[in-house]
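Peer 1: how would this look folded up:
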Amino acid sequence: MNHAFTTSRRDHRTRDTISRRARRLGTVLVLLLVAGLALPVLAERRVDREILVELIPGADPDAVAQRYGCTVIDGIPQWLLYILLAPEGADVDQLVAQMNDPAETDIVSAEPHREFENPEGGQRTIGELDRNATIGDFRNQPALGTVNANGAQQQYTGRGVVVAVLDTGQTTQHPATSERIMKHSGADLAQGNGSVGVQPNAVDDDGDGDVDEMLEHGSMVTGMVNAAAPGARILPIRVLDSEGWGRGFWVAKGILHAISRGADVINLSLGMLEKSNFISKAINEARKQGVVVVAAAGNRNIGTPDYPADDSKVVSVAAVDDAKLRAPFTSYGSEIDLTAPGVQVLSTYGADGYARWDGTSFAAPMTAGAVALLLERYPGLKPDEVRDLLAATAQPDANGPEWSDLLGAGTLDVAALVTVVTGDRTSLKLSEQPGGTVVRWSPVDGATVYDLARGDVANLRHVGLTDIDLGPVTCLRDDTTTLDTLANPDPTLPAPGQAFFYVFRDDTSESGGLAYGQGSDSRYRTASGGDCNPPL
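Peer 2: The predicted structure follows:
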């Protein structure tokens, strides 16, 4: 019996406007220009006439839209999120202000429909093909040494963990990553041809003088996840076009798709200047399902990270070089959680090549991959616990004291991350798969055999402060860690809502007195002959 480790084309014209937040940053930008640094692109792009709203439970979206002369054109009903199309010639900002008036009791929030962009697109950089690079160079690049990943990968690879990459299309046949990409579970939400692959159109859609410049961005982000977590499965979700732009609604739907396909981690190497309550709602829903969201800080070299990296509910990642010095382009601020290498990283590019690129877009997926390693060992960790552990185990960077509060806790340390939790602890995570329920748990140091108990939630009760009484349970015996990593659903296990599960480290043989070590949540448990049906 296996108990597995798993825990556009645009239909409306867009316009460029300078946001209020950008105007607030004007003084900083002048200083950067005088210093000879590249001026960050601060244009805001909106989808013409469209408004994103979150409604209260029970509100009728069509009735709400009609009050403002609008039409509902799409939505995510289970999250009460909708797109409204304003009348031709309407002042969208004025409509948004009216919808956000306290007198409007059916609308939680309203905002113009803004677009996200890859940080590197705003910086006007592209990946540089390295024709001499090999898969060995990719697997052993200095960036991985900087974060102490190589040793950690001897024990953990992210096996059984799913990392969703919301980005441009990506090459799915690259030999370094193709076996780990969930090609048939991904999605194209960016009004393309339905494929998660790269989709060039040979048109300068955003009018910046470059054509399809972000085409392989998603491929390189995926490569960095794989570099850190070669055993993790990668869920490709296309939410940005080949120029690196994508609508907020696409990103929200991408988060929903990631949750529905069992993602444990979501990587967002994208951003915009304004906060979005619409996207924050989607991020909160992901967190409720235990999904860790990792976001790139942005490449504007300013003290305000891009959204959503400035959201306290995500893991916000800035960039350093291989010497752990701040990358000159990285955005920074008190919202940053930690840093990771993002200078001249080497990643997958095209059908079988490799390229080097600078950007926080690549620091974020390296961190997402590290999270996958952590969740392989401790699949039951909550998003806040993961973020706290990333900070607690970060290594000191090489920056001066003036950066001490602006670049998070330090630089990612993968080896420290996967060994920080006591080896006597185990954690559980359940997921529903087509064949049944998958139960994943973390191994305990020194243990090779485990027993899994399941029972009725109604019989579960605490005894004192440290012990737990399972009541009548069924025990599944002698599950080894090798079997536990197969990620095969077991159709005989009931759905998570119908049963509780409890893992025991089997310290002695079954005939030696039925002794057990620590169980889930570090509560001691000693089984007796009458505990299990059938008896052990």
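Peer 1: make it CA atoms for all contacts and neighbour counts henceforth
Peer 2: Fine.
Peer 1: tell me where the stretch 101-250 of the chain has helices.
Peer 2: 119-123, 135-139, 142-146, 149-152, 217-228, 248-260 (DSSP state H, counting those that start in this stretch).
Peer 1: how about this one, so we can line them up?
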Amino acid sequence: LVLAASIPTTLVDAAESDPRFGSATNESLPHATDHVLVKIEPDVAMVSALRDHTNVSGRWVEVPVPLGSTPGQSLELFADLEGVDLVELDYLIQLDPIDGRELGSISDEGGTVAFTPNDEFYPLQWHMPKIQAEQAWDISKGDGAVVAVIDTGVSHGGDDLDCHTFVSPFNSVTNTPGSASDDNGHGTHVAGTIAQCTDNGIGVTGVAHGATLMPIKVCDSDGSCTWSDVAQGIDWARTHGADVINISLGGSFGATILEEAVTNALAADIVVAAASGNDGSGSVDFPAAYPGVLAVGALDFNLDLAYYSQYGSEQDITAPGGDVTVDLNGDGYFDGVLQETFDGPTWDYYFFQGTSMATPHVAGAAALLRSEEPAASRGQVEDALTASAMDRGAPGWDPSFGHGSLRARSALNYLTAPPTWPAGGAITTHDVTPNAMVLEWPAARDGQGIDEYRVYRDGALIDTTGAGQRSLSVSGLQPGTAYQFSVRAFDDLGYQSPLLEDT
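Peer 2: As a prediction, the model looks like this:
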């Protein structure tokens, strides 16, 4: 659930062309009024005039606005100091008010629904079958993968999340490690979709219920967040072992500090999934709009784009986000995404809607892939998710659905599929002499990329070639002797094709 705001045209004077200013310099946008952000130049220990500061992210520090000054004036002041690299405002974003419906009691009438997990309310989680969750669980449950939840925190307190012990929790709002309790309810709902305890006879299920959760609190109880806290949370996830980062928040304006934190996480081979936004406009929010981030739009029960979902040129994939205004499947409940969380003191199971709810489906699926194939790179996981998505809308990629609707089992199959040979492919020979010949073979096909070809003679390995070399000169042959040559392709993850044999 995300703030969506248009970007006004007025900017701080001189910031448009001045290299000392970051991208967050518009004073008409919501921003912190008690401090600004300053990036110190490399190899500078600290600028003496900035002694009263708080480290935030990388070389960025938070500096109080001097008494009697405005944040904009402070940017001008600090930008002139020797040793200062960049300055910018600390933009504020606001989670949308939660539009949810409480499950309440459920009737036992209507017969038994057959399903794999035994969780009581799983039949109401229409969104899990829509992403092939049950089929994916036959292969992977997410064990060993660590998913950081950048949000309002995550809390125990209900009945269903107690199977998880959180790893490396961090409160970016208070700069406190060791705890990231949720005082809003948004983050706990998001975390449940990722890794809710599953097949425990109560409650609901999570996509990657074997994964480990890393709660990181970046928003306060009112859902208010600063980009500096989000950036600090991303840094924490990067340096504490996260394999996947879920960011179910965003805004229509970015910031240099945020972009740098995201870039560093991507460079560390972490899959980052972020919500595209909820105002229905044709532009994707930040940080989802940054290159390399999986921008996630929301779908309704029919896998049509939800009425509120943002879309645009950065849209990568879509997943169920729900719609609490309708009951398209006729189960007697609103078509929201169902998870356990709280509203004030009341813990229960709630139907929420939003790209915030769609994003953890994708993050959970990424955790399934990272669990099944730990050697897979960020790019390989992302390719598997997008290449295997069910095409929706216009053929191929389109700005509404991106590459299509998430299919977790298909993504696992794509990632772990062995290389294949083209139909009718065969080994051919030329330049044949009594003692030598040249073998050639077609290019094998594989979603992860071919790493090498291994060539065999009578079942014994005789040579290995790189992906770009599909021929081999063979010598030392004996006239009048029959030989059987074959080739096997290996992809970047070590999966191997069937043998391609000569005829």
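Peer 1: quick TM-score on the pair, please.
Peer 2: For these two chains in superposition, a TM-score of 0.67 is obtained (TM-score structural alignment, normalised by the length of structure 2); 376 aligned residues with a Cα RMSD of 3.3 Å.
Peer 1: now tabulate the helices of the stretch 101-250 of structure 1 in CSV and tack on mean neighbour count and distance to Ala370 of structure 1.
Peer 2: Supplementary listing: the helices of the stretch 101-250 of structure 1 in CSV, determined by neighbours: other Cα atoms under 10 Å; distance: least, Cα to Cα, whole Å:
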stretch, mean neighbour count, distance to Ala370 of structure 1
helix 119-123, 22, 21
helix 135-139, 16, 14
helix 142-146, 21, 10
helix 149-152, 20, 8
helix 217-228, 30, 6
helix 248-260, 22, 18
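Peer 1: longest helix anywhere in structure 1?
Peer 2: Looking across structure 1 with DSSP state H, the single longest helix is helix 360-377.
Peer 1: and the angle for it with helix 217-228?
Peer 2: What separates the directions of helix 360-377 of structure 1 and helix 217-228 is an angle of 40 degrees, with axes from the mean of the first three to the mean of the last three Cα atoms, to 10 degrees.
Peer 1: what's the matching range in structure 2 for helix 360-377 of structure 1?
Peer 2: Across structure 2, the stretch matching helix 360-377 of structure 1 (TM-score structural alignment) is residues 355-372.
Peer 1: mean deviation of that stretch from structure 1?
Peer 2: Here stretch 355-372 of structure 2, set against structure 1 after superposition, deviates by a mean of 0.6 Å using mean Cα distance after the TM-score superposition for structure 1.
Peer 1: show me where the stretch 351-500 of structure 1 has helices.
Peer 2: Applying DSSP H, counting those that start in this stretch to the stretch 351-500 of structure 1 gives helices spanning 360-377, 383-393, 414-417, 481-484.
Peer 1: winner for burial among those?
Peer 2: With neighbours taken as mean count of other Cα atoms under 10 Å, those reach their highest mean count in helix 360-377, at a mean of 31.
Peer 1: any chance you could map the strands in the stretch 151-300 of structure 1?
Peer 2: 162-167, 187-188, 233-238, 245-247, 265-268, 292-296 (DSSP state E, counting those that start in this stretch).
Peer 1: just those: most buried one?
Peer 2: Sort the strands of the stretch 151-300 of structure 1 by mean neighbour count, taking mean count of other Cα under 10 Å, and strand 162-167 sits at the top with a mean of 32.
Peer 1: which residue range of structure 2 does that one align onto?
Peer 2: Strand 162-167 of structure 1 maps onto residues 146-151 of structure 2, going by TM-score structural alignment.
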